[in-house]
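J.: 3D, please:
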Amino acid sequence: MHSKSLSATLALTSLTVGLGLTSTARADFIEDSKLSLGMRNFFFNADNHSGGADQKEWAQGFKLDYISGFTEGTVGFGVDLEGMLGLHLDGGKGMHPAINTFTPSKSDGSAESTWASAGATVKARFSKSEIRYGNTLTPNLPILVANDGRLQLQTFEGGMITSKEIDNLTLTGGQIESVKGRASTNSTGLSVSGATHGSNKFRFAGGDWKVNKALTLQYYYANLENFYSQNFLGLVHVLPITNDSSFKTDLRYFNSTSDGRNGEVGYAFNNNGGYAKNTGKVDNNTWSSMFTYSLGNQSLMLGRTQVSDNGGFVWNNDASVVNKYGRNEGEGGYSFYLFNDATVGSFARAGENTNFGQYSYNFASLGVSGLKASISYLRGDGIKAADGHGPDQHESEIDTRVDYVVQTGPLKGFGTTLRHGTYHAGNTGTADLDQTRLFFNYTYNFF
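T.: Now for the predicted structure:
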């Protein structure tokens, strides 16, 4: 596969470079290196209340990471290596769905018992700038967010540069060429929901400017060739009130327009199953605002997201749910930079106005350090019917989350996360769904 050949090439290149370094240069390259093994045990259960297929699966994942330091000199070089292994432990008869983002599927539709992949990224550092190229990239940007909601972490292939040459300003840019899904061993092109063709050119650039201690401004531009162009504006302000209380304002705006062949057969956007003024075309403005009051170990957040009427909010998706071998391998499953990206629903169709809130509590004040919990509610109204003529639709979801991380002793760092989402489809015609996710995470650091 392309991803495997790239991994082998980069690994061989990094080994050759490493062997050719002087002892002085190798010192920082090796002494600043880190080797760790991440282990995740994950149980997933989806209960469909509308007569559709349920899903119940259990798996164990391993992720070995080697992160080198940089060689000495004006330009320092390094390499990051990654190996991932997944083991399907149990799923229950008939509980592995045809369209799946948990484990890869065999040709008969059953789950693969094991799957593995490897990757590598070479990197260089100059002054306060870093450039990386490889297939282990995990961007966390307003216009592209790597998803970590299943057993394995979604990874991207391409190049990125990050510069902090100017005080209080972080600039980021690059080009992403393909993506490996969170339950896949193969790479695929980037696309949009509903399309069957992909693109190997997702170009982006932007920056975060910390105006002062309290205020950060953001701007990013992204273009997925033949699908869409997107502008993002963001503002984050934290107002201290007392020593243990604050008020945070988080404002986000996305403007997305059609690009190239978008709308043609294979390049059409399904607008998240909702209305489109121009069939298959990307045409959207989305505004979001969140306000959080924090007091001691608890916080209350209220917010609203508005999706414009012309079409749904757009974000990267895989090129096709079925790969070239004719079976699903879990390429799907993408995150986007809005609170609407809930446990079950996305709340991102044309005309949808979503009001939401979340209450969070840290139990450290009660003597249970490492234990946190939250509950949130989302309600989307004003969804335009797909045909543009029916009554407006609505949907809602309640999500709860509990996290606990062992703070001391031999199991220090061992973490457990329980997430549960109850989605009500309202009058949208989709399925009511309960979803439960249970994670056990532990990372062992060799050095």
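J.: contacts, neighbours, all on C-alpha from now
T.: Fine.
J.: Only the buried residues of stretch 368-381, if you could.
T.: 371-381 (16 or more other C-alpha atoms under 10 Å).
J.: Need the contact partners of that stretch.
T.: 340, 347, 352-364, 392-407 (C-alpha atoms under 8 Å, 6 or more residues apart in numbering).
J.: How about stretch 197-208?
T.: Contacts of stretch 197-208 (C-alpha under 8 Å, 6+ apart): 169-178, 188-191, 216-226, 266-267, 318-320.
J.: check contacts around Asn353.
T.: Contact analysis of Asn353 by C-alpha under 8 Å, 6+ apart lists 304-307, 380-383.
J.: if we go to 6 Å?
T.: 305-306, 380-381 (C-alpha atoms under 6 Å, 6 or more residues apart in numbering).
J.: May I see those residues arranged in TSV, with secondary structure and distance to Pro240 as well?
T.: Formatted as TSV, the contacts of Asn353 follow (DSSP: H, G, I helix; E, B strand; the rest coil; distance: C-alpha to C-alpha, whole Å):
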residue	secondary structure	distance to Pro240
Thr305	strand	25
Gln306	strand	28
Gly380	strand	31
Asp381	strand	34
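J.: one more, for comparison:
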Amino acid sequence: MERHFRVTAKCLLFPLAQIGLPVSAQAGFFEDGKANVELRNFYINRDFSQTNTSQSKHEEWAQGFLLRYASGFTTGSVGFGLDAIALAGLKLDSSLGRAGSGLLPRQRDGRSVDESGSLGLTAKVRASKSLLRIGTLHPRLPVAHFNDTRLLPQTFEGVHLNSQELASLIFDAGQIRQVTQRDSTDREDLRPAVASAKAIRVSKGATTDKFNFAGVGYKWSPQLSANYFYGELDRFYRQHSFSLLHLLPLGDGQSLKSDLRYASSTNQGDSNIDNTALGAMLTYSLGGHAFGLGFQKMSGDTGYAYIHGSNAFLPNFVANNDFANRDEQSWQVRYDFNFAAAGIPGLTFMTRYIYGSEIELGAGRPIGSEWERDMDITYVFQSGVLKNLGLMWRNSSLRTNHFGSDLDDNRLIISYTLPLL
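T.: Have a look, this model is predicted:
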């Protein structure tokens, strides 16, 4: 297996050799290369029987394979490298009446495919403390955050520059051109997330192949950091995002974390987007316990705007919902416990409840409301032959009033990561 990856890496590096890089400069590319494979077994059951929908249930079971390779860099003041990710999904159980869970791509007749796969390559260039990545991206930014909540992750195609040349200051900039959704192998153009209660309208069939972003983050102290990001989904919206994160140590294993977020989104021609989002999450930690209280408020003519299929940078973006509808305000209470404090490392528990109200559904319609309850139990083996084997059960329920679909959701996920290089 190791020989296979080194041969593959040499083949991928061949273009660099053709532009005049000596063999000695390529040594770090191979020697510092790393590879692993993640096996992800995913069962999901989403029951819509509480509401009158055309399909009462999504229920599927699938096996995923995620093979990742990250090269080192060629030597010299400017280093070159290459990353690769190969994704494959295998259907274990599904049917026409239960498909559509987001685990697997679907055929024209609505059935899930038996198997699927894709390959992503990322060229990278490093100079000093700056890194330029071109190709397949997995951004984790306030204005663009990839989604990895199903069998295989969402991927983007584009360019991303990350620079940390100045002490305590991080700069990001780039452009995203296309996206491959979690349950697809096709690259497609970008569009905003749209839901009826958000009141977001876009021109019929309109998409774009351009999302520009830039931002700076500054660490004022070990306990306080702030960032500003600008995102522009060409033809649809412009967004300014601010966040402030502070950790206050209280002594004796206690702390208070404050996470404050603000975003303003305006339309850019092919949409009516007009939204201001304010969010806050306070978390008090004591030993293995963590108690959280969150608040989120939408205002403007529409709900919150973000790229379709991606994660929203909101404190109340949770398992099944974003609580980001027009004029919606929502509260979250959350409790976490890390059983390492009780002598069981690797075992964690989380539960939360979010209630949203004041949702503007349009003239002549009543004000909407909704709530969601989530619970996660996770265990990761810490040693022995099963080390790195993770087990997770997620149970959640969503209820809406005057709009949307109710659902009960159960997910069982078994994951195992095996280092190869």
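J.: about what we covered before: the contacts of stretch 368-381 of structure 1 in strands, which ones?
T.: 353-362, 393-405 (DSSP state E).
J.: can you give me the strands in the stretch 101-250 of structure 1?
T.: Using DSSP state E, counting those that start in this stretch, the strands of the stretch 101-250 of structure 1 run over residues 114-126, 129-137, 140-141, 144-145, 155-163, 169-180, 187-188, 190-191, 202-210, 215-224, 228-242, 245-258.
J.: ok, and which of these has the densest surroundings?
T.: strand 190-191 (a mean of 28; mean count of other C-alpha atoms under 10 Å).
J.: what's in contact with that strand?
T.: Under C-alpha under 6 Å, 6+ apart, the answer for strand 190-191 of structure 1 is 198-199, 316-319.
J.: Most neighbours out of those residues, which is it?
T.: Neighbour counts for the contacts of strand 190-191 of structure 1 peak at Asp318, which has 29 neighbours (criterion: other C-alpha atoms under 10 Å).
J.: hang on, the earlier thing: so among the contacts of stretch 368-381 of structure 1, which ones count as buried?
T.: Buried among these by 16+ other C-alpha under 10 Å: 340, 347, 352-363, 392-406.
J.: residue closest to the middle of structure 2?
T.: Asn147 (3.0 Å; C-alpha atoms, centre = their mean).
J.: I figured that residue hits Thr155, correct?
T.: No - counting by C-alpha atoms under 6 Å, Asn147 of structure 2 does not reach Thr155; the two are 8.1 Å apart.
J.: ok, how many other residues are close to the residue nearest to Leu260 of structure 2 when sequence neighbours are not counted?
T.: With sequence-adjacent residues excluded and distances taken as C-alpha to C-alpha, 6 or more residues apart in numbering, Leu260 of structure 2 is closest to Ala280, at 4.5 Å. By other C-alpha under 10 Å, 22 other residues sit near Ala280 of structure 2.
J.: Could you double-check that Ala280 of structure 2 sits in contact with Leu293?
T.: No - using C-alpha under 6 Å, Ala280 of structure 2 is not in contact with Leu293, being 8.3 Å away.
J.: who touches Asn227 of structure 2 in this structure?
T.: 216-217, 242-243.
J.: Trace it over to structure 1, please.
T.: Asn227 of structure 2 maps onto Gln218 in structure 1 when the alignment is built from TM-score structural alignment.
J.: State the distance from that match to Ser308 of structure 1.
T.: 22 Å (C-alpha to C-alpha, to the nearest Å).
J.: what sits against Phe356 of structure 1?
T.: With C-alpha under 6 Å, 6+ apart, Phe356 of structure 1 has these contacts: 302-303, 377-378.
J.: change it to 7 Å
T.: Applying C-alpha atoms under 7 Å, 6 or more residues apart in numbering, we find Phe356 of structure 1 in contact with 302-304, 377-379.
J.: same thing with Phe62 of structure 1?
T.: 37-40, 84-86.
J.: Gly83 of structure 1 versus that one, what's the distance?
T.: In terms of C-alpha to C-alpha, Phe62 of structure 1 sits 8 Å off from Gly83 of structure 1.
J.: same question, Asp387 of structure 1
T.: Distance from Asp387 of structure 1 to Gly83 of structure 1, by C-alpha to C-alpha: 47 Å.
J.: more crowded one of these two?
T.: For Asp387 of structure 1 versus Gly83, the count of surrounding residues by other C-alpha under 10 Å is larger for Gly83: 16 against 11.
J.: Map the more buried one across to structure 2 for me.
T.: Looks like Gly83 of structure 1 aligns to Ala86 there (TM-score structural alignment).
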